[in-house]
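Trainee: Have a look at this fold, sequence not included:
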């Protein structure tokens, strides 16, 4: 009897002294940190699903090294087909059934917008959102959201406008834009720079993510007489736009959103020669760039790819983005220690100071703060040669 009482007392004591983070914290036990995301593994932008595949692989690597502070990270990555109502359904499942601690790197502007109020009502952080929409950097509107390790779309558009005007002071702009917040952010960035000139200097053609083609939009934009084209489109439509401008012999100065710069899924389908001279921006190292041949950071990334994503296309920069996002989250969770409450995780995510990542370009650092939900605000211009992207100029602030 005494031994049974002693055993029961010992068990009770063990429960009491178990780390506080493992008690009453959704998604957290003494052995696991459970997090969730949605990705378009199917649907019109399934190419973006590579990001989720890379992030799942990253945390497999982290777990093989022993996890974070003794806990394994369980990233539950669900398909939403790039359909916002499905994103809401899957996110509810993650929060209410899987009981994740927080949402990490879910893909899409409209999709993260659709789930934000629900997550706020549940006090669930929305960390490192896979969208460059500038609104996710507004803590008044999205207090629990932080943008991922990428340049904001609006800031990127400002840079394109300034560069175009440097080269062509009388520039007129044609813009192919997705008909949602993603496309509207590029228009807002152009307007920031052009001001009152915007209405008569910019012609816009929009498309829906479900459209089969944007050929007619490109023909219409050429008819405007614009000498600058900004392609604010996801990979499928970006490839179509590049190919169509070549087919109709339209040769404006061309800018391409940096979410669609992949050689394998955009430049090759468009035709490599058709993309010669296109300008975009970079904030990550291109593993194919000879400049990084002996770079330790790139070597580490290649080792990760070889072991954890052996079938992955190393030309797809979303594997680099997934690696960077995973590394930033690992930094945050390490900083949180054993206090894995949602409040402390959010506090640590907003306390990143001059964090250098091995796959970010030199000089670009991750910084956040209570009023700064935009981790990356520096980029470098690059131009497509027909074989690869070549960087030019200095690293610039996107502000």
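Mentor: Received, thanks. In this text the structure is predicted, and so the values were computed from the model without any measurement.
Trainee: all contacts plus neighbour counts: C-alpha atoms, from now on.
Mentor: Noted.
Trainee: helices and strands around the helix or strand encompassing residue 7, which ones?
Mentor: Residue 7 is located in helix 2-17, with elements delineated by DSSP states H and E. If contacts are counted by 3 or more Cα pairs under 8 Å, 6 or more residues apart in numbering; DSSP states H and E, helix 2-17 sits against no helix or strand.
Trainee: Just the buried residues of it, please?
Mentor: Residues of helix 2-17 classed as buried: none (neighbour count, 16 or more other Cα atoms under 10 Å).
Trainee: go on, stretch 194-205?
Mentor: Buried, per 16+ other Cα under 10 Å, within stretch 194-205: 194, 198, 201, 202, 203, 204, 205.
Trainee: now do stretch 213-232
Mentor: Of the residues in stretch 213-232, those buried (16+ other Cα under 10 Å) are 214, 217, 218, 221, 222, 226, 227, 228, 229, 230, 231, 232.
Trainee: repeat for stretch 354-369
Mentor: In stretch 354-369, counting by 16+ other Cα under 10 Å, buried: 357, 358, 359, 360, 361, 364, 365, 366, 367, 368.
Trainee: Endpoint to endpoint, it covers what distance?
Mentor: In stretch 354-369, first residue to last residue: 11 Å (Cα to Cα, to the nearest Å).
Trainee: Equivalent analysis for stretch 278-285, please.
Mentor: By Cα to Cα, the extent of stretch 278-285 from end to end equals 18 Å.
Trainee: Would you check the distance separating that stretch from the middle of the chain?
Mentor: Centroid separation for stretch 278-285 versus its chain: 14 Å, with Cα atoms, centre = their mean, to the nearest Å.
Trainee: And the helices in the stretch 151-300 of the chain?
Mentor: Ranges of helices within the stretch 151-300 of the chain are 153-167, 181-194, 198-201, 215-223, 235-247, 268-270, 296-308, based on DSSP state H, counting those that start in this stretch.
Trainee: Which residues does the third one contact?
Mentor: For helix 198-201, the surrounding residues in contact (Cα atoms under 8 Å, 6 or more residues apart in numbering) are 171, 172, 173, 190, 191.
Trainee: and which of those is nearest residue 324?
Mentor: residue 190 (28.2 Å; Cα to Cα).
Trainee: Pull the number of nearby residues for the closest one.
Mentor: 26 (other Cα atoms under 10 Å).
Trainee: wait, doesn't it sit right on residue 157?
Mentor: Yes. Using Cα atoms under 8 Å, residue 190 is in contact with residue 157, at 5.7 Å.
Trainee: count of neighbours near residue 276?
Mentor: Quick note: residue 276 (other Cα under 10 Å) scores 18 neighbours.
Trainee: oh, I was asking about residue 66
Mentor: Residue 66 has 13 nearby residues by other Cα under 10 Å.
Trainee: one more structure, for comparison:
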């Protein structure tokens, strides 16, 4: 899916630089920048089209996430064909491969903004990668909407970074749920932690540690890894020596799978395994053998496509039917694919609520989402934001792997306002 850069020279390059520098307030946008919206940015949007761009790890150590843009594209193809797009504007969705490398993210996002002239960057995936471009996008006043990471910083200060917003429950919400779970599981539990050595892993670890403060639960072993490491087998062996009651696996899919497999091989250690939400799709766990991951615990805010509980669910039926139609061969049992679909629907509803079909209109709409539900979210989970609350989703449910799918509890843990 890599697309070679288009090189422009001479007068063409100079003209392009001039257009992008002025924010795209041109007459070519038709009526989208007229009336009360006059003078606002209309780059990438016309009366009949809207151009979005995203940067994802289609290759490299986090390539399991390549299913996310595939799910988003299936959704956009569906609404383009059957609903005329978003308010009559068909979505053009450009996807770039950054390999989960921040310098590459900078390169690809600049191409999307300055060469492709997208209306908005609909998703950059990863904490470090998204962090590498958010200053640039805020300076350019380009919406960076529904960043695919739960890092707390993307919702903590809306006034400082008004053009950037996350989507999934923050790592603060997720780790708070794990802390509550472990305290209920065993009042004096000992805990070992494997975590990615970046904001993703540290957010989860630090929030979990804060969540157990004052209780009898203690973290007795910690091991980190780098995304460039070939394996985490050594780290898991070290954690096994702690004989902790609980193993927190705060890893992205490649390393989470390695840690699950290593845990199975350590027959002298049988901890309660808690898996980070970003890696808990059934597809990721299948190679370890479903018989080996029974009882693993994780968190969720979306329905599991493999759970029979949702077989007759309208949202799940639409997702599976339309993906089969617009992305033949795609695995509708893959949770990452389904996440991409849900993210795209979230964008659809947010953009449709914008008072102006402009970048400023989208910015304001993503800061005023009022309890908007998306079909694939768990009951009791919906999106809500304000000018001072930049966390769209602040509720999560705990679930346990049973048979060949996740079984979610009816209780939803909320950190809204916290």
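Mentor: Sure, I can see it. For clarity, every value in this text was computed on a predicted model and none was experimentally measured.
Trainee: Need the max-distance pair from the buried residues of stretch 213-232 of structure 1.
Mentor: Taking Cα to Cα, the two most distant members of the buried residues of stretch 213-232 of structure 1 are 214 and 227; they sit 19.1 Å apart.
Trainee: element containing whichever residue in structure 1 pairs up with residue 70 of structure 2?
Mentor: Alignment note (TM-score structural alignment): residue 70 of structure 2 maps to residue 53 of structure 1. Element membership of residue 53 of structure 1 [criterion: DSSP H and E] is helix 49-64.
Trainee: After that helix, heading C-terminal, what element do we hit next?
Mentor: strand 72-79.
Trainee: which residue numbers in structure 2 go with that following strand?
Mentor: Going by TM-score structural alignment: strand 72-79 of structure 1 matches residues 90-97.
Trainee: For residue 147 of structure 2, give me its contacts.
Mentor: Residue 147 of structure 2 neighbours (Cα under 8 Å, 6+ apart): 122, 123, 124, 125, 126, 130, 164, 165, 166, 167.
Trainee: For the aligned partner of the first one in structure 1, give its distance to residue 396 of structure 1.
Mentor: Pointing back at residue 122 of structure 2 there. Aligning on TM-score structural alignment places residue 122 of structure 2 opposite residue 104 in structure 1. Distance, residue 104 of structure 1 to residue 396 of structure 1, using Cα to Cα: 28 Å.
Trainee: about what we covered before: against residue 281 of structure 1, how distant is the match of residue 122 of structure 2?
Mentor: Where residue 281 of structure 1 is concerned, residue 104 of structure 1 sits at a distance of 24 Å (Cα to Cα).
Trainee: for residue 9 of structure 1, same thing?
Mentor: Distance from residue 9 of structure 1 to residue 281 of structure 1, by Cα to Cα: 62 Å.
Trainee: now swap in residue 261 of structure 1 and tell me
Mentor: 9 Å.
Trainee: Quick check: neighbours shared by the two?
Mentor: When Cα under 8 Å, 6+ apart defines a contact, no residue borders residue 261 of structure 1 and residue 281 alike.
Trainee: Residue 391 of structure 1: what secondary structure?
Mentor: strand (DSSP: H, G, I helix; E, B strand; the rest coil).
Trainee: In structure 2, what residue corresponds to it?
Mentor: Residue 391 of structure 1 maps onto residue 408 in structure 2, by TM-score structural alignment.
Trainee: Point out the other helices and strands that the helix holding residue 53 of structure 1 packs with.
Mentor: strand 72-79, helix 296-308, helix 318-336.
Trainee: 10 Å instead?
Mentor: Packing partners of helix 49-64 of structure 1 (3 or more Cα pairs under 10 Å, 6 or more residues apart in numbering; DSSP states H and E): strand 32-39, strand 72-79, helix 296-308, helix 318-336.
Trainee: and residue 96 of structure 1, which of these is closest to it?
Mentor: strand 32-39 (11.4 Å).
Trainee: Structure 2: matching residues for the closest one?
Mentor: Using TM-score structural alignment, strand 32-39 of structure 1 pairs with 49-56 in structure 2.
Trainee: What lines up with residue 312 of structure 2 in structure 1?
Mentor: Match for residue 312 of structure 2 (TM-score structural alignment): residue 294.
Trainee: same check, this time on residue 264 of structure 2
Mentor: Under TM-score structural alignment, residue 264 of structure 2 pairs with residue 246 in structure 1.
Trainee: quick one: the residue nearest to the spatial centre of structure 2 from residue 168 of structure 2, how far?
Mentor: The centre of structure 2 sits closest to residue 148, judged by Cα atoms, centre = their mean, with a distance of 2.7 Å. With distances taken as Cα to Cα, residue 148 of structure 2 is found 7 Å from residue 168 of structure 2.
Trainee: Kindly point out which residues are neighbours of both of the two.
Mentor: 278, 339, 343 (Cα atoms under 10 Å, 6 or more residues apart in numbering).
Trainee: I'd like the residues you listed as JSON lines, with distance to residue 21 of structure 2 and neighbour count appended.
Mentor: Shown next, in JSON lines, are those (distance: Cα to Cα, whole Å; neighbours: other Cα atoms under 10 Å):
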{"residue": "278", "distance to residue 21 of structure 2": "37", "neighbour count": "21"}
{"residue": "339", "distance to residue 21 of structure 2": "34", "neighbour count": "24"}
{"residue": "343", "distance to residue 21 of structure 2": "29", "neighbour count": "25"}
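Trainee: Out of the helices of the stretch 151-300 of structure 1, which gets nearest to residue 378 of structure 1?
Mentor: Between the helices of the stretch 151-300 of structure 1, helix 153-167 lies closest to residue 378 of structure 1; by Cα to Cα that is 9.5 Å.
Trainee: what's the closest one aligned against in structure 2?
Mentor: Against structure 2, helix 153-167 of structure 1 falls on residues 171-185 (TM-score structural alignment).
Trainee: same thing with stretch 304-318 of structure 1?
Mentor: Mapped onto structure 2 using TM-score structural alignment, stretch 304-318 of structure 1 spans residues 322-336.
Trainee: gap between the two ends of that stretch?
Mentor: 16 Å.
Trainee: Centre of the chain to it, how far?
Mentor: With Cα atoms, centre = their mean, you get 18 Å for stretch 322-336 of structure 2.
Trainee: got it, and stretch 49-64 of structure 2?
Mentor: How far stretch 49-64 of structure 2 lies from its chain's middle: 11 Å, per Cα atoms, centre = their mean.
Trainee: who touches both of residue 190 and residue 157 of structure 1?
Mentor: Contacts common to residue 190 of structure 1 and residue 157, judged by Cα under 10 Å, 6+ apart, are residue 230.
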